[in-house]
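1. This is a predicted model, with the sequence first.
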Amino acid sequence: MPTPAARPRDGVALAASLDDAPLRPFHLRVTATTFGANFSDGYALGMIGAVLATLTDARHLSGVWQGLLGASALIGLFFGSIVLGRVGDIIGRQKLYIYNFVLITVASALQLWAKDPAVLFTLRLLIGFGLGADYAVGPTMLSEFAPKRLRGLLLGSLTVMWTVGYVLAGILGTWLGKTEDMAYVLLATGALPALLVLLVRIGTPESPSWLVSQGRVEEARDIARRYLRSELGEMAEGASGGAGAGGTGASGAGASGAATSAGAGAASATGATGAAGTGAATATGGAAVAEPAVAGSTTPGPATAGTATSGTATAGATAGTTVGPATAGATSGPTTSGPTTAGPTAEPTTSGPTTVGPTAGPATSGPATAEATAGPTATVDPAATAHVGPAPSTTSWAAYRELFAPGQARRTWFGLIFYSAQVLPYFAIYTFMPTILLALNVDDADLQNLLLNLFLLAGGVTGLWFLQRMGRRPLVIATFGIMTAALALMGALTHASTTALMIPFLVYTFVMAGASNLTQVYPAELYPTHLRATGVGFLNGTSRIASAVGTFVLPVSLESIGLSWSMYWLAGVLLLGTVASVAWAPETKEEVTTSGG
């Protein structure tokens, strides 16, 4: 029976089953380990701010060293997110999900002996590098396993756990980190939650969505059965039969595919139970390469592929059980008549996926064709294409270019501005909270700091309710507007009473903590599977550069232009986020991320 197969290379068929799966103990395990990672992140970043004043007095740190130590982990986060985010899309999520916490655990423990500021700076760069990897793959893994109805709650809760770690570090550092030795002990305690996360993560399987995007459907099915006690469902069965660059198969005994090389060519691709589909043949200037194709679990027949010397054409087919739409990348170039053939053949096998050999013969000018030699073919309507565009890239720079390709660029620009504008004031203000409270001339600064941290925690928990009840777009617009007004009011009231100053400060803290839940939810929902870790890593990385800039600049700003104007320019950053959200924020609450929709 016909089965829709939208975006087959992203595994949309698998996604429907994962999204509808009941909550299982494995969901809780992945959630718990990702929660622990965010707790560790918040604890590591919060502790340096809490003990930095003590280290400054003990080590006579200059303003430059204060800024560098405060921003060190954030700088590492940038490089870790950017570099390892893309690695997660190439090699998978699971390896990074485990090994990054080996680095974090070791580097955190070594802080106990890092008396030299340069050594401490280096260790915190490494901690940030490891955390950056988790910023990319942690929420990605959770979003690809979590049922849709719980995705917002679970991903949003990551920020709450980050806040718990941050607040706990602030309280411990404020009340216990009064001596130099104790300050270093508190920094090294970050190894404890990191070690616990590492131990629990051992044995975590690969993301099924990533496996499907790589054509490894049987492995994905095994993981769903073993860890989620669930079949992938009818749609996933269609994907396992064929979800490559062509489309799903049709009942019958053969497979065929064709592509045009002018404009956005539609490729028809059909497969059959008991026959292997051809691989995707790419023709550019007469050189052809046949990509692998996934086959069903019965003995396949041989396949052939052809190419053209003019233009670029792609076509592929895979074996399956039902008729589905086919896709092909957008190509360009003139074509003339004249069929060609090339010689890749599929190795026969009795079960499991079958791949097409990566060889092709010479071609003359003409459209490229690809067809399997065994059996009749079924008809696929070329108008029913599910996706037209370039295939997922396997190179890092090409993948980052795809983030800014038509159809994706607007989401990437929004994510970049939204995330950066949200976290820049956050990290700048809370890293130098004691300095700001001193500039505000508040009474009992330690008590006020504790009050602000409690509002931070309460705001994060309350924000989860709004995250579940509201759409992403209205929530991000409303919270940016409130935060902008609160910091602008702080700038206007710098010479007012402590009570008048603390009211907008508490409002900003409460709303900002709730809004920060979106930073874990939105990025994972903006990208399809084959780009998700790259996109999430990119947004996390660029936001951490913004955080580092804010953290480094704020103490200089406080000294040079004063508290009032410092609050004004921070409010200006939030205003930029408000404008970008009004203009570009998409509504992604109902989108499927187990497939990358």
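-> That came through fine.

2. going forward, measure contacts between C-alpha atoms and count neighbours the same way
-> Noted.

3. buried ones in stretch 91-103?
-> 92-103 (16 or more other C-alpha atoms under 10 Å).

4. List the residues that contact the residue nearest to G541 when sequence neighbours are not counted.
-> Nearest non-adjacent residue to G541, counting by C-alpha to C-alpha, 6 or more residues apart in numbering: F78, 3.7 Å away. Counting by C-alpha atoms under 8 Å, 6 or more residues apart in numbering, F78 touches 128-129, 132, 540-545.

5. Quick one: those as JSON lines, columns for neighbour count, distance to L451 and secondary structure too.
-> Formatted as JSON lines, those follow (neighbours: other C-alpha atoms under 10 Å; distance: C-alpha to C-alpha, whole Å; DSSP: H, G, I helix; E, B strand; the rest coil):
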{"residue": "G128", "neighbour count": "30", "distance to L451": "28", "secondary structure": "helix"}
{"residue": "F129", "neighbour count": "29", "distance to L451": "31", "secondary structure": "helix"}
{"residue": "G132", "neighbour count": "32", "distance to L451": "30", "secondary structure": "helix"}
{"residue": "N540", "neighbour count": "31", "distance to L451": "29", "secondary structure": "helix"}
{"residue": "G541", "neighbour count": "31", "distance to L451": "30", "secondary structure": "helix"}
{"residue": "T542", "neighbour count": "23", "distance to L451": "31", "secondary structure": "helix"}
{"residue": "S543", "neighbour count": "26", "distance to L451": "27", "secondary structure": "helix"}
{"residue": "R544", "neighbour count": "28", "distance to L451": "26", "secondary structure": "helix"}
{"residue": "I545", "neighbour count": "21", "distance to L451": "28", "secondary structure": "helix"}
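
6. okay, pairing it with this:
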Amino acid sequence: MSGPVRLDDVRMSPFLRRITIFSSGGPFLEGYVLGIIGVALVKMTPELGIDEHWTGLIGVASIIGLFVGASFGGLLTDHIGRRKMFVLDLITIIVLSIACSIVQEPWQLFVLRLIIGATIGADYPIATSMIAEFTPRRYRAISMGFIAAVWYVGANVAYLVGYFLLDAPNGWRWMLASSVVPCVIILLGRMSIPESPRWLYSKGRTEEANRIVRHVYGADVVLDDETVEKTKIAKIFQWVYFRRILFVGVIWLCQAIPMFAIYTYGPRIIGAFGLGEGKAALIGELVIGTFFMLGTIPAMFLAESWGRRPLVIWTFVIMTAALAVLGVVPDATLWVVIACFAIYALASGGPGNLQWLYPNELFPTDVRATAMGLAMAVSRIGTVITTYVLPDYLASHGIGSTMLVGAAISALGLVVSVAWAPETKGLPLSETGRPDFTGR
């Protein structure tokens, strides 16, 4: 008769799939919030008298908030648990979204978007830690890939909503209020998700952890690969862990800067290539967003069959080449522009998936959420600056130069991946989170 099964080796179940789906609500909301503001700015700019300065600030507000929320949300999550903020952050976003729809001045919208970003940023460490700690290792890459896909689903849904509301009376106000709908759906789905048993076990609350393991996985499943550790923020500044944070933060940064620019100012970028304005630009943005989403699907399976390290390296090679072509030939034909954007978007699924997977595999449970938050914060430093300066840079230097800068950023991600990317395929969290793990 076989003995008990370790949590890392169990089969996937409908309940575990539900945890993945509703924990992914934060990334969906980020994609939606960033996407919808790009559309809303088209109509709100003349109505609120928004100049280039305020356009940059409003575009970057939620990203600044993401930096703040991720920085502190992860630390708080490791101290008090994964579940307690699961509900409060969604209620906060509902209230703030309604407030956004009634603003009268640009500064009011900036402040509200800043707070919404902070709330979503705090949700990231919670959600990704929950998925990583509940999901068996065989399905971890697919589950984290689902998070990346959901981000793009959120952005695409935002563009669809924006398309239908663009010419409606007070359409931009309805756009900003519309995030209430997904918030309510996600909130209802999260109500029955329990605390992470790995986190409980790491805090010495073994009986609670075992009770949840029995409830979720069954009586023949054990959780015996965790150590009891007190969360100490100083731990992640040890060089072995700090270098991992820098690695994840940089590849996240180099994938996110061009992608955030495309989503935040997508209609302007599409227009700069001469591919139309207004609803025509939104359709073009929706098509590109669909390629971003589709790119996450092969990356889910390649991360397991091919490996994490070759996936991140070769996708950065392709992304760099695609943006370089757009930079060298800014007046290319319609099909060349679409092809390059599509190739970039499809390849982006590699680092796009791994930026969620790597930080949850490379750190132990007691600091996993803190590390995830800090890695995300590192990535958002660059995106904050870039998103703010992009409107002026695009106007002053043109689309060709803008695309070449994007290619250079992707090339940096390639260099860092070659130097530091580890291989974690098929390994348990208890091994990949060890300080002596090298992945080579």
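-> Yes, it's here. Note that the coordinates shown come from a computational prediction; the quantities given were computed from them, not determined experimentally.

7. Overlay the chains and give the TM-score.
-> Here the TM-score for the pair of chains, by TM-score structural alignment, normalised by the length of the second structure, is 0.91; 427 aligned residues with a C-alpha RMSD of 2.1 Å.

8. Between the contacts of F78 of the first structure, which sits nearest R229 of the first structure?
-> Closest approach to R229 of the first structure among those (C-alpha to C-alpha): G132, at 31.9 Å.

9. which residue in the second structure lines up with the closest one?
-> If you follow G132 of the first structure across to the second structure using TM-score structural alignment, you land on G121.

10. how about that match, what does it touch?
-> Taking C-alpha under 8 Å, 6+ apart as the criterion, G121 of the second structure is in contact with 26, 65-70, 73, 373.

11. how about JSON lines for those, with secondary structure added?
-> Shown next, in JSON lines, are the contacts of G121 of the second structure (DSSP: H, G, I helix; E, B strand; the rest coil):
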{"residue": "G26", "secondary structure": "helix"}
{"residue": "G65", "secondary structure": "helix"}
{"residue": "L66", "secondary structure": "helix"}
{"residue": "F67", "secondary structure": "helix"}
{"residue": "V68", "secondary structure": "helix"}
{"residue": "G69", "secondary structure": "helix"}
{"residue": "A70", "secondary structure": "helix"}
{"residue": "G73", "secondary structure": "helix"}
{"residue": "G373", "secondary structure": "helix"}
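
12. Considering those, which are maintained in the first structure?
-> Retained contacts for those in the first structure, judged by both residues aligned by TM-score structural alignment, their matches' C-alpha atoms under 8 Å, are 65-70, 73, 373.

13. Out of the buried residues of stretch 91-103 of the first structure, name the ones that lie in strands.
-> Using DSSP state E, no member of the buried residues of stretch 91-103 of the first structure falls in strands.

14. just to revisit the earlier point, farthest-apart pair in the contacts of G121 of the second structure, please.
-> Spanning the widest gap among these are G26 and V68, at 15.1 Å by C-alpha to C-alpha.

15. So between these two, which is more surrounded?
-> Neighbours were counted for G26 of the second structure and for V68 using other C-alpha atoms under 10 Å; G26 has more, 29 against 23.

16. The more buried one maps to what in the first structure?
-> By TM-score structural alignment, G26 of the second structure lines up with A37 in the first structure.

17. OK, contacts around its match?
-> 131, 134, 138, 193-194, 197.

18. Return those of these that are likewise in contact in the second structure.
-> Under both residues aligned by TM-score structural alignment, their matches' C-alpha under 8 Å, what the contacts of A37 of the first structure keep in the second structure comes to 131, 134, 138.

19. any idea how far the last one lies from A243 of the first structure?
-> Which is G138 of the first structure. Going from G138 of the first structure to A243 of the first structure by C-alpha to C-alpha, to the nearest Å gives 26 Å.

20. more crowded one of the two?
-> In this view G138 of the first structure and A243 are compared by other C-alpha under 10 Å, and A243 has more residues nearby, 39 against 28.

21. Am I right that that one sits in a strand?
-> No - the assignment for A243 of the first structure by three-state DSSP gives coil, which leaves it out of any strand.

22. From L28 of the first structure, how far out is it?
-> The spacing between A243 of the first structure and L28 of the first structure, counted by C-alpha to C-alpha, is 30 Å.

23. Can you tell me which of the buried residues of stretch 91-103 of the first structure end up in helices?
-> Taking DSSP state H, the ones among these that sit in helices are 94-103.

24. The residue nearest to A44 of the first structure when sequence neighbours are not counted: what's it in contact with?
-> Once flanking residues are discounted, A44 of the first structure sits nearest to G190: 6.0 Å by C-alpha to C-alpha, 6+ apart. Listed by C-alpha under 8 Å, 6+ apart, the contact partners of G190 of the first structure are 40, 43-44, 105, 108-109.

25. The second structure: which residue goes with L576 of the first structure?
-> So L576 of the first structure corresponds to L412, using TM-score structural alignment.

26. Show me what the host helix or strand of F552 of the first structure is packed against.
-> According to DSSP states H and E, F552 of the first structure maps onto helix 529-560. Helix 529-560 of the first structure is packed against helix 63-91, helix 117-145, helix 208-213, helix 396-403, helix 409-431, helix 518-525, helix 562-584, with contacts defined by 3 or more C-alpha pairs under 8 Å, 6 or more residues apart in numbering; DSSP states H and E.

27. Including distance to T494 of the first structure, could those go into a markdown table?
-> Listed next are those as a markdown table, based on distance: least, C-alpha to C-alpha, whole Å:
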| stretch | distance to T494 of the first structure |
| --- | --- |
| helix 63-91 | 23 |
| helix 117-145 | 33 |
| helix 208-213 | 51 |
| helix 396-403 | 42 |
| helix 409-431 | 15 |
| helix 518-525 | 30 |
| helix 562-584 | 6 |
